[in-house]
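Chemist: coords please:
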Amino acid sequence: MRALLAAGAISLAFTLFLTPAFIWLFRKWKWGQFIREDGPKTHHIKRGTPTMGGVVIIFASVIGYFTGKLINGETPSISALLVILAMVGLGIVGFIDDFIKTHKQRSLGLGGWAKIAGQAVVAVAFAFFAFGSPNERGVTPASTQISVIRDTGFDLMMFGSVVGSILLVLWIFLLISATSNGVNITDGLDGLAIGASIMAIGAYAVIGFWQFNQACGRVIENVASCYEIRDPLDLAVI
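Modeler: Just a heads-up that it's a prediction; the model follows:
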C-alpha cells in the first residue's frame, strides 16, 4: 500500500511541476499541433499547442513506480516491467506519429497500417516475455485462458501449442491495440487524452488493488473466490 501511495504522489508531483517545463521545451522545438487551413475556424486557435503530452505521462508513471519500489525496498516485478514495456513501446509509436505531423507540418502522421505494425511488434514482445517468465509456482504474468472477471476455463492452448500460441498473440494484440486506440481515438484538440487516460488507467489500478486483496494465499475463508494472478499490487502501482 505504501508503494502504491508513494508512486501516485510522486507521479502527480512530477506531472504538476515538470509539465510546464515540457511545454516550454516543446514550444522551443516547435513541436506544436498542426491545424489544416480548411478545418473549422474555431480550431485555428489551437495551432501550435504543444503535442506529445504522452511523454510526460509515461515519464511520470515510470519514475513514480521505480521510486515507490525503492522507498518500499522492493524489487520490480516482471509483470510491472511488462506493463512498462507496453507503455514505452506504444509511446514510441505515438511519438513517431506526432513527430511526423510536426516535422512535416501535416495532419497525417503514421499511416494506419504503420501504426498497427508498431502495435503488433509491442504485442509480440509482450507475449514472448509474458509467457516465458513463470515464477516459482509456475504462474506466468499472462494467462493462456480467456478472462473476464477471472479465467473462464476457455484455454486457447487446447488448440495445440502452435495454433494456441498464434491465437494468444492475436488476443494480446487485440487487447493492446483496443486499449491504445480507445484512448487515442478519444483524444482531440481540448486535452481529452489525459481525461480518457485517467479513466482507463484508474480502472486498472482499482482492479489490480482489488485482486491483490482477494489474491489466493491472502483470502483463507473463501478460497474458491480468490484470484490466482501474478503481482496484482505491482500492476496497481504502475
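Chemist: please make it C-alpha for all contacts and neighbour counts, starting now.
Modeler: OK.
Chemist: in this structure, spot the strand with the most residues.
Modeler: Secondary structure of the chain per DSSP state E: the longest strand is strand 151-155.
Chemist: identify the residues contacting the residue nearest to the spatial centre of the chain.
Modeler: The chain has Met87 as the residue nearest its centroid, 4.1 Å off, counting by Cα atoms, centre = their mean. Neighbouring residues of Met87 by Cα atoms under 8 Å, 6 or more residues apart in numbering: Ile58.
Chemist: second input sequence below; structure requested for side-by-side comparison:
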Amino acid sequence: MVLEGFAVLIIVLLAMPWLIRVLHRLKFGQTEREEGLASHKKKTGTPTMGGLAFIIVPLVVYTLCSLFSPFKMDNNTLIIWISFVGYGLIGFLDDYIIAVKKDNTGLKPAIKFAMQSILAILVFFLYQMHNSTDIIIPGTGLTVNLGWFYFLVVFFMFTGTTNAVNLSDGVDGLCAGLSAIALVPFFIFALWQQMFDVAAICFLIFMALLGYLRYNVHPAKVFMGDTGSLALGGLLAALAMVLKQELTLIVIGGVFVAETLSVIIQVTYYKRTHKRIFLMSPVHHHFEKKGWSEWKVDTVFWAFGALFALIGLWLGGM
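Modeler: Modelled structure (predicted):
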C-alpha cells in the first residue's frame, strides 16, 4: 500500500504540469462570478477540471494493482469507486458546459440534483444487496436497524455531502486540504475493521490530493472544479457508508457542514429581512471580506478540519 501510494504521489506531481498545459490549450478556464470577490476576478482563465488527476491516477493504480496484488474489487470497494468516479463525471459535465459557454451557469440545478439523486439511489441498491441497513450511534456503540428508512440516510448523505464539499471549493487549496484531512479518520477506521482494500483507497487518494495541492495552494495554477469537489463528496459519503460511520461523517465533515449552514442561514435570513448575517457566504468568503488572506483562511479552516476529524475518530472508535 505504501509503495503504491508514493507511486500515485509521484505520478500526480509529474502529470499535473502536462494536464495544466492541456487545459490551457483547450481553454478550459475558470469563470468567476460577477458578484464574486474582486480579488478573485484575476483567477478567471485559470485552468479548471484539475480534479481529473486525483480521480484517474488512484483509480488506474488501484485497478492495475488489483491484477497483481492483494487489492481487490469487492462490493464495498466497487461502491466507493462508483461513487468517486460517478460524481466526478457529473461534475465534469458541469465544468465542461461552463468552459464551453464561458459563463458560470453550467448544468441546470434541477438536472444536476437529479443526476446526483439517481447515483445515490444506485449506490443504495448496490450496498443493501450485500450489507445491513444498521447505523451506529456515535459514542454509544448502540446499533439501530433502519430497514428501508436507511435509504433516506443514504440519499441525504450523498446529495448533502457532495454539495457541501462543493461549497468549500472557493479558496485556493481549501477543499483539497479539508478532504485530505477528512480521509485520515476513515483510513484508520478501515484499518481497525481490517478492511485493508478500503484503507488502500483512502491512502491512494490522500497521496493524490497531496500531489494536487502542490499546484492548487495559493496562488493556484489549477482548480479542481466540480469534477473534483463532487467526486470528493461522493467518496466521503461512500466511505462513511461502507465503514458504518454514517453519522460520524457529520462530525468529521464539520467544516463542510458549517460552510453549508452559512449559505442556508444567509439565504433564509436575507429573504425574510433583506439583510445579511455574513458579509458573503459560504463563510470562508466572509473572512476574506474581513481581510483574511487565502492562506490564513486555509490554515484556520484546516485546523478546524483536523479538530473535527480527531473528534470524529474518537466518537467512531468508541
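Chemist: re the thing from before, the residue nearest to the centre of structure 1 belongs to a helix?
Modeler: Yes. Using DSSP: H, G, I helix; E, B strand; the rest coil, the assignment for Met87 of structure 1 is a helix.
Chemist: counterpart of it in structure 2?
Modeler: In structure 2, the residue matched to Met87 of structure 1 (TM-score structural alignment) is Phe84.
Chemist: which parts of structure 1 are strands?
Modeler: Under DSSP E, structure 1 gives strands at 145-147, 151-155.
Chemist: is it possible to export those to CSV including distance to Pro232 of structure 1?
Modeler: Output for the strands of structure 1, formatted as CSV (distance: least, Cα to Cα, whole Å):
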stretch, distance to Pro232 of structure 1
strand 145-147, 15
strand 151-155, 15
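Chemist: deepest of those strands, which one?
Modeler: Mean neighbour count (mean count of other Cα atoms under 10 Å) peaks for strand 145-147 among the strands of structure 1, with a mean of 14.
Chemist: mean shift between that one and structure 2?
Modeler: Compared with structure 2 after fitting, strand 145-147 of structure 1 deviates on average by 1.6 Å (mean Cα distance after the TM-score superposition for structure 1).
Chemist: quick one: that strand aligns where in structure 2?
Modeler: Counting by TM-score structural alignment, strand 145-147 of structure 1 corresponds to 134-136 in structure 2.
Chemist: what's in contact with stretch 96-112 of structure 2?
Modeler: Lys27, Phe28, Gly29, Gln30, Thr31, Glu32, Arg33, Ile90, Leu93, Asp94, Asp95.
Chemist: quick one: map the third one onto structure 1.
Modeler: Right, the one you point to is Gly29 of structure 2. Mapped onto structure 1 by TM-score structural alignment, Gly29 of structure 2 lines up with Gly32.
Chemist: show me where structure 1 has helices.
Modeler: With helices called from DSSP state H, structure 1 shows them at 2-28, 54-72, 78-104, 112-130, 161-186, 192-213, 232-237.
Chemist: the third one vs structure 2, average distance?
Modeler: Pointing back at helix 78-104 of structure 1 there. Compared with structure 2 after fitting, helix 78-104 of structure 1 has a mean deviation of 1.0 Å; criterion: mean Cα distance after the TM-score superposition for structure 1.
Chemist: what's the offset of that helix from the middle of its chain?
Modeler: Offset of helix 78-104 of structure 1 from its chain centre (Cα atoms, centre = their mean, to the nearest Å): 9 Å.
Chemist: in that helix, what's buried?
Modeler: Residues of helix 78-104 of structure 1 classed as buried by neighbour count (16 or more other Cα atoms under 10 Å): 78-102.
Chemist: could you tell me the angle between it and helix 112-130?
Modeler: Angle, helix 78-104 of structure 1 to helix 112-130, by axes from the mean of the first three to the mean of the last three Cα atoms, to 10 degrees: 160 degrees.
Chemist: and what of the second one?
Modeler: Angular relation of helix 54-72 of structure 1 and helix 112-130 on a 0 to 180 degree scale: 10 degrees, by the same axes, to 10 degrees.
Chemist: so what's Thr77 of structure 2 up against?
Modeler: Applying Cα under 8 Å, 6+ apart, we find Thr77 of structure 2 in contact with Asp197, Val198.
Chemist: and for structure 2, the residue most distant from the center?
Modeler: Thr273 (32.9 Å).
Chemist: check the offset of the match of strand 145-147 of structure 1 from the chain's centre.
Modeler: 23 Å.
Chemist: aligned to Ile121 of structure 2, what sits in structure 1?
Modeler: Residue pairing (TM-score structural alignment): Ile121 of structure 2 is matched to Val124 of structure 1.
Chemist: so who does whatever residue of structure 1 lines up with Met16 of structure 2 touch?
Modeler: Aligned by TM-score structural alignment, Met16 of structure 2 pairs with Thr19 of structure 1. Shown in contact with Thr19 of structure 1 (Cα under 8 Å, 6+ apart): Val56.
Chemist: circling back to that earlier point, what lies in contact with the longest strand of structure 1?
Modeler: Contacts of strand 151-155 of structure 1 (Cα under 8 Å, 6+ apart): Ser143, Thr144, Gln145, Ile146.
Chemist: run the angle between that strand and helix 161-186 for me.
Modeler: 130 degrees.
Chemist: strand 151-155 of structure 1 vs structure 2, average distance?
Modeler: With mean Cα distance after the TM-score superposition for structure 1, strand 151-155 of structure 1 departs from structure 2 by a mean of 3.0 Å once superposed.
Chemist: mind listing the helices for the stretch 201-318 of structure 2?
Modeler: Along the stretch 201-318 of structure 2, the segments classed as helices by DSSP state H, counting those that start in this stretch run 225-242, 248-252, 254-273, 283-289, 294-316.
Chemist: what's the longest one in contact with?
Modeler: The one in question is helix 294-316 of structure 2. Residues from elsewhere that reach helix 294-316 of structure 2 (Cα under 8 Å, 6+ apart): 138-139, 171-174, 177-178, 181-182, 184-185, 189, 218, 245, 248-249, 251-255, 284, 287-288.
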